[in-house]
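1. got a predicted structure here, sequence first:
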Amino acid sequence: MSLKPAFAAMLRSVRDAQSRTQENVATTTSRTYLGHLENGNSNVSLDKLNELAHSLGLSPLTLIALTLSAHDECSATEALQQAQDEIRELGEAVKLEVMRAHLVDGKLVKRKAHRPADSEKRARVQACKAKGLTQSATAQELGLSKGTVHLLWN
């Protein structure tokens, strides 16, 4: 389900709670765009979310938590608790230092295009190949797309 209606409801509610008009919130964006957001007709980019949050005197995380609260019909505290639990589960795998290694001077470090092959799928494709099946028959037998089979065939 789309998050646009929940984001729209959150944005309207926050603006109303702060007794703010679209005009005085729309300092970083047009009132028309803000109207589209509040009517659930547009998606918000991360950069615009950040600008909107600062315009409302809030953290972007607060806006996301409130949006998920409306979407999932839970409290914002519960939404944040779930995020905190998931971050804890990720543990060492996603640390600030690891993420910073992907950024240099605020820009994303380019890396070679690479898609790790699924070794289980590759083994199943190779087994079909060894049995003498065609790529098309392999795709049908394994329930994979012909393109995936082709990639794993050689």
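-> Everything's here; your move. Numbers count the residues shown, from 1 in each chain.

2. C-alpha only now, for contacts and for neighbours.
-> Noted.

3. name the residues of stretch 99-116 that are buried.
-> Residues of stretch 99-116 include none that count as buried (16 or more other Cα atoms under 10 Å).

4. need the contact partners of stretch 11-27.
-> The list of residues contacting stretch 11-27 from outside it, by Cα atoms under 8 Å, 6 or more residues apart in numbering, reads 31, 34-35, 37-38, 52, 55-56, 63.

5. please apply the same query to stretch 93-109.
-> Residues from elsewhere that reach stretch 93-109 (Cα under 8 Å, 6+ apart): none.

6. and it, how far apart are its ends?
-> Between the start and the finish of stretch 93-109 there is a gap of 19 Å, counting by Cα to Cα, to the nearest Å.

7. tell me where this protein has helices.
-> For the chain, the helices defined by DSSP state H occupy 4-17, 22-25, 31-38, 46-55, 60-72, 76-90, 96-100, 119-130, 135-142, 146-153.

8. determine how far the shortest one lies from the middle of the whole chain.
-> So the one you mean is helix 22-25. Relative to the mean C-alpha coordinate of its chain, helix 22-25 is positioned 27 Å out (Cα atoms, centre = their mean, to the nearest Å).

9. adding another structure so you can compare the two:
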Amino acid sequence: MSLQEALGVALRVLRTIHHLSQDDLHCFADAKHIHSIEHAKIGISLEMLEGLATSLGTPPLAFIALGTKFQSGQSRSAQLSDLKSELTKLESIVMDAMSAEFAEGKLITHCMNTISQEKLDAVSKCRAQGMSRKEASEALCIPQTTVNRL
């Protein structure tokens, strides 16, 4: 079973427990969209997960934990132990770097300046050999849009 399926089932069960219809969640999506999520036909965005979980009285993390617990079949104590271990490991690596991505509470945006001289030279070489943009894209394993841009 996929996490998408487990989250869909969790949504359906929580909605049913709260005696809500799919139409009752119309402020997040129409009933057809909710139905598609509950039947794992489509995934759920983080924004929608946050809104739906909150409207069902469940913190988003608990909603995800419920889905992953059902998916993995782990006991709650094993799941919490694994989560604690993983968070401890990640905190030591990631937290300072995450904080550095914000300035005055706002996410810092970075320019996408991914054009390296190496890529530019490789594309130029392919074009000098008479390759089409498509052939250069395939030869260099880079998207054709990147070849076009270069």
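-> Yep, it's here. All values reported here derive from a predicted model rather than from experimental measurement.

10. TM-score, when you put one on top of the other?
-> TM-score for the superposed pair, counting by TM-score structural alignment, normalised by the length of the second structure: 0.64. Supporting figures: 116 aligned residues with a Cα RMSD of 2.4 Å.

11. if we can go back for a sec, give me the ChimeraX select line for the contacts of stretch 11-27 of the first structure, limited to the buried ones.
-> Selecting the buried subset of these in ChimeraX, with 16+ other Cα under 10 Å as the burial test, is done by:
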select :31,34,35,37,38,52,55,56,63
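
12. how about TSV for the contacts of stretch 11-27 of the first structure, with distance to A83 of the first structure added?
-> Shown next, in TSV, are the contacts of stretch 11-27 of the first structure (distance: Cα to Cα, whole Å):
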residue	distance to A83 of the first structure
R31	32
L34	27
G35	29
L37	24
E38	25
L52	22
S55	24
L56	23
L63	14
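
13. nearest to S2 of the first structure, of the contacts of stretch 11-27 of the first structure?
-> Within the contacts of stretch 11-27 of the first structure, the smallest distance to S2 of the first structure is 12.9 Å, found for L37 (Cα to Cα).

14. coming back round to it: and the helices of the first structure: which comes nearest K110 of the first structure?
-> helix 96-100 (13.3 Å).

15. residue closest to the middle of the first structure?
-> Centre of the first structure computed as the mean C-alpha position; nearest residue by Cα atoms, centre = their mean is L46, 10.0 Å away.

16. against T138 of the first structure, how distant is that one?
-> With distances taken as Cα to Cα, L46 of the first structure is found 42 Å from T138 of the first structure.

17. likewise for L37 of the first structure?
-> 47 Å.

18. try K146 of the first structure
-> Distance of K146 of the first structure to T138 of the first structure, given as Cα to Cα: 8 Å.

19. which one's more surrounded, the two?
-> T138 (24 against 15; other Cα atoms under 10 Å).

20. ok, now which ones touch that one?
-> When contacts are counted by Cα under 8 Å, 6+ apart, T138 of the first structure is found next to 125, 128-129, 144, 149.

21. so how far is stretch 146-154 of the first structure off the chain centroid?
-> 28 Å.

22. stretch 28-41 of the first structure now?
-> Per Cα atoms, centre = their mean, the displacement of stretch 28-41 of the first structure from the mean C-alpha position of its chain is 21 Å.

23. with stretch 85-99 of the second structure instead?
-> Chain-centre distance of stretch 85-99 of the second structure: 18 Å, with Cα atoms, centre = their mean.

24. type out the ChimeraX command that picks the buried ones from the contacts of T138 of the first structure.
-> Selection of the buried residues among the contacts of T138 of the first structure in ChimeraX, burial being defined by 16+ other Cα under 10 Å:
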select :125,128,129,149
